[in-house]
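**Student:** pasting the sequence and the predicted model now:
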Amino acid sequence: MKKIHLKLGVLTLVTAGLIGTVSCSSDDHNYLTKVDIEIPGPEGPEEPSEGAEKATIKVEIVSVEEESVTFKLATTHAEKVHYLIEKKGVEVTVDQVKEQGVVVEDATAEQVAEGLEPEQEYVLYALAINKEDVITFDAKGVSFTTKKALDISLIISDVDATHERVIFTITPTGAVKMRYMVVEKSAMEGREMTAEEVMEEGFSIIKVDGPSTLKPKVTKPNTEYIIYVAGISASDTHLIVQEEVKTKDESEAPVDEELKVMTQMNFVGDEVGHTVAYDLYMSNDQWDVQFVVAAAQADEDILKEGRYIRNASQGLGRPGADEVGKSFQIKNKQTGDLDTDIDYGEIRIAKTSATAYKVEVDMVRKTDVTKRFKAVFEGVPVKGYPRP
């Protein structure tokens, strides 16, 4: 309501439909006074009274994905907050936001809106209402564009660790090439790893058409690591995903089985494409053990020193350079039983003199990663297949 002020003579009487006039002598005075009359104003929301602060609201976009957006709201003096997301170019009114929008339960938390379309321009409108139902609304809104739909997906799962290894499964969709890195978390403070870095510096993941379980060795127990996996699709789209893991304490180290000391070793080398594959035959009174390792730029007749790795995800067939082949044999000669419970590990070959070697086998079990198959040969290996 608005107030207007009229000046009226004290001897003038205003009545409904009747005006009366009273004559006065020349000694009388016409005094003026103010009378407040309230008349109705135009309809609409009232301005807040002096005791009610007007609400404020600010929207900050945190991140945008293919089908979702994450944003923050900063408000003051707001009793209620609503938001509405519409495609760019669609006219939106304050009434639509209030009636059709999402009612925010906790304006201090990050908000996530899902169900959007990839590669689409949107505008986010938000309003705040103070305790007297006065609305604050920015009709321009905040614009954003969702990401292009990716033709590649990478999922890291089943993350675990021992005191010296991290263990994880990677499940790709649409990848034509993948690599991974495991980096100490402390080394990544203040920076972000990129897909390009992993694809350039990481280790290859051979299998791209299904899940692979990897168990790479790390250097420190009781330490936080970040697993990075990057992949490239057929359209050259790059993607990187990550998970964190902490290695166990040394007190939780695997319990090794009894070390099997081998008394004889034979080897045979076979060169194909500048890579020599060595068949290693080790034996004693109880065991016959056979593994295959491969070395680049090597001599068929001379064992090449080095560390040869067997990965859980490695394919069958001839191993690549510095690898241990998937095919192996561990036979108990006394019982005739074959040991097939080998998942991953390594073989180390080192010279101890001009002709003598030390060959160490250290393999981790599939059924229990806390247990190992370990064997060692120290002596002069014999070139040629073992005698029948």
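**Tutor:** Yep, it's here. Numbers count the residues shown, from 1 in each chain.

**Student:** going by C-alpha atoms from here, please, whenever you check contacts or count neighbours.
**Tutor:** OK.

**Student:** got the residue ranges for the strands in the stretch 1-150 of the chain?
**Tutor:** 2-9, 13-15, 18-20, 32-39, 56-64, 68-76, 80-87, 102-103, 111-114, 121-129, 135-137, 142-145 (DSSP state E, counting those that start in this stretch).

**Student:** list the helices and strands the fourth one packs on?
**Tutor:** Contact here means 3 or more CA pairs under 8 Å, 6 or more residues apart in numbering; DSSP states H and E; on that basis strand 32-39 packs against strand 2-9.

**Student:** list the buried residues for the strand it packs on?
**Tutor:** Along strand 2-9, no position meets the burial threshold by neighbour count (16 or more other CA atoms under 10 Å).

**Student:** what do you get for stretch 359-379?
**Tutor:** By neighbour count on 16+ other CA under 10 Å, the buried set for stretch 359-379 is 359-365, 369-379.

**Student:** and what of stretch 278-293?
**Tutor:** Judged by neighbour count (16+ other CA under 10 Å), stretch 278-293 contains these buried residues: 278-283, 287-293.

**Student:** in strands only, show me the residues you listed.
**Tutor:** Mapping the buried residues of stretch 278-293 onto strands (DSSP state E) picks out 278-283, 287-293.

**Student:** closest to V35 out of those residues?
**Tutor:** Distance to V35, by CA to CA, is smallest for V293 among these, at 107.9 Å.

**Student:** hmm, D279 and the closest one touching each other?
**Tutor:** Yes - the pair formed by V293 and D279 meets the contact definition of CA atoms under 8 Å, at 6.8 Å.

**Student:** one more to weigh against that first structure:
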Amino acid sequence: MSIFSKTKSMFHLPEGVIYLDGNSLGPLPKATPDHVSNMLTKEWGDLLITGWNKADWMGQPSRIGDRIGKLIGAPSGSVVMGDTLSIKVYQAVASALDLNKSRKIVLSDNGNFPTDLYMVDGLLKSLDNGHELRLADPEKVEAALNEDIAVLMLTEVDYRTGRKHDMKALTAKAQALGIIVIWDLAHSAGAVEVDVAACNADFAIGCTYKYLNGGPGAPAFIYVAPKHQEKIRPALSGWLGHEAPFAFDIDYRPGAGIERMRVGTPPVIALAALESSLDIWDMVTMKEVRQKSIELCDLFIAQVEQHCPSLSLNSPREGTNRGSQITFKFDDGYAAMQALVAHGVIGDFRAPNNMRFGFTPLYIDEGDVVAAVKILANVLDNKLWDKPEYNQRSRVT
């Protein structure tokens, strides 16, 4: 049995469903219910509040952070878990601006995920000190870099198209101009090979409910380069980022290293679910995952272009230039995706006309790709999407 056949057997995959939406929400690992149940009954149930010490709930954010760190090339003690990705965006940008006080511009691209831009915009308005959020086309970010910019904040893999920024090159160019660099790895962690240390990233943030299969609402992570950890000022001075939380001092003193980026009480149950998924990740290397991902994506593109000529590729054709997702444009993409889901292939839709498909080798194989395209072709060729029920917009697309 190949390693990916083995990992596929470790996920709960509903009968008759081909799941190509792990880039939005990873499926349930079979071990997770028992792992969480054990935490609930043996730890919370039997230990009660003593679980904070006896089960080391308090150490979870850093302990699991180190496991995430192995997937993104971060050294031990540089990643901590907790809160949501939006909160981590706020923390990273606020701390980065504080490191570069003489400059006022945050640069991002107009393909960035909207919540990143919303959080920065809200932060800058709260600061009310002449700061500006400046946006460039993804392909023009490098040309937009200059010595007026304080912070460069980018999502490595575009959530719509899968287009991948060159993290190492852009970081080097920005830092040569005195810019602090933040990378959002929401569509990178568990999808592509990432080495934040080798790329010299200043900060990185990401979520764990997509490729890392931590479950809906799973906690986010933040990486801070070791060289910055003792200098940064936490904008969100939560009690668990305090040097001595249980001294209950009135004045805030930031904790040591990455611990100062903790905010509130850790989500112990959610972290337990994530922990069980990371056991599967311990079985593979990111090099193996990346190689297989490119093969699956290439196969999907070839199959779709052969059997579904009405769709137009909206992702880079070259595998090294994209993440682990493929997007095709179709004018009636929303309805077509709803029909596709109804016929057993789950992808998702992103406005204005993007049908998006994620490929995770941990549980997707070549047979799934070929079968999915066959169903997609049937939906398109027979206009199965052209029904009122498939045009009713749901709250989540």
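**Tutor:** That came through, no problem. Note that the coordinates shown come from a computational prediction; the quantities given were computed from them, not determined experimentally.

**Student:** quantify their similarity with the TM-score.
**Tutor:** With the length set by TM-score structural alignment, normalised by the length of structure 1, the two chains reach a TM-score of 0.18; 114 aligned residues with a CA RMSD of 6.7 Å.

**Student:** in TSV: the strands of the stretch 1-150 of structure 1, plus distance to F168 of structure 1.
**Tutor:** Putting the strands of the stretch 1-150 of structure 1 into TSV (distance: least, CA to CA, whole Å) gives the following:
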stretch	distance to F168 of structure 1
strand 2-9	73
strand 13-15	93
strand 18-20	97
strand 32-39	76
strand 56-64	27
strand 68-76	28
strand 80-87	38
strand 102-103	39
strand 111-114	29
strand 121-129	37
strand 135-137	48
strand 142-145	34
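
**Student:** so Y228 of structure 1 sits in a helix?
**Tutor:** No - applying DSSP: H, G, I helix; E, B strand; the rest coil, one finds Y228 of structure 1 to be strand, outside a helix.

**Student:** look up the closest residue to it, ignoring the ones flanking it.
**Tutor:** Q242 (4.5 Å; CA to CA, 6 or more residues apart in numbering).

**Student:** can you give me the buried ones in whichever strand or helix holds the one you found?
**Tutor:** If you go by DSSP states H and E, Q242 of structure 1 is part of strand 238-246. By neighbour count on 16+ other CA under 10 Å, the buried set for strand 238-246 of structure 1 is 238-242, 244-246.

**Student:** also stretch 266-281 of structure 1?
**Tutor:** Those would be 266-269, 271, 275-281, for stretch 266-281 of structure 1 by 16+ other CA under 10 Å.

**Student:** let's have those residues in TSV, adding distance to E121 of structure 1.
**Tutor:** As requested, those are exported to TSV (distance: CA to CA, whole Å):
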residue	distance to E121 of structure 1
N266	69
F267	66
V268	65
G269	63
E271	59
T275	54
V276	57
A277	57
Y278	60
D279	61
L280	63
Y281	65
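
**Student:** quick one: the closest residue to Q325 of structure 2 other than its chain neighbours from V79 of structure 2, how far?
**Tutor:** Excluding its sequence neighbours, the residue lying closest to Q325 of structure 2 (CA to CA, 6+ apart) is G358, at 4.2 Å. Counting by CA to CA, to the nearest Å, the gap between G358 of structure 2 and V79 of structure 2 amounts to 26 Å.

**Student:** picking up where we left off before, ok, so of the ones in strands among the buried residues of stretch 278-293 of structure 1, who is nearest V103 of structure 1?
**Tutor:** V293 (63.9 Å).

**Student:** from V382 of structure 1, how far off is that closest one?
**Tutor:** Distance from V293 of structure 1 to V382 of structure 1, by CA to CA: 16 Å.

**Student:** contact partners for E243 of structure 1?
**Tutor:** 156, 159, 226-228 (CA atoms under 8 Å, 6 or more residues apart in numbering).

**Student:** same question, V35 of structure 1
**Tutor:** Residues near V35 of structure 1 by CA under 8 Å, 6+ apart: 5-8.

**Student:** isn't P61 of structure 2 up against G69?
**Tutor:** No - when contacts are counted by CA under 8 Å, P61 of structure 2 is not listed as touching G69 (11.8 Å).

**Student:** what sits in contact with each of the two?
**Tutor:** Common neighbours of P61 of structure 2 and G69 (CA under 8 Å, 6+ apart) do not exist.

**Student:** what packs against the lengthiest helix in structure 2?
**Tutor:** Ranked by residue count under DSSP state H, the longest helix found in structure 2 is helix 286-307. On a contact count with 3+ CA pairs under 8 Å, 6+ apart, helix 286-307 of structure 2 meets strand 325-329, helix 366-381.

**Student:** for L296 of structure 2, find the nearest of these.
**Tutor:** It's helix 366-381; of those, that one is closest to L296 of structure 2 (CA to CA) at 6.4 Å.
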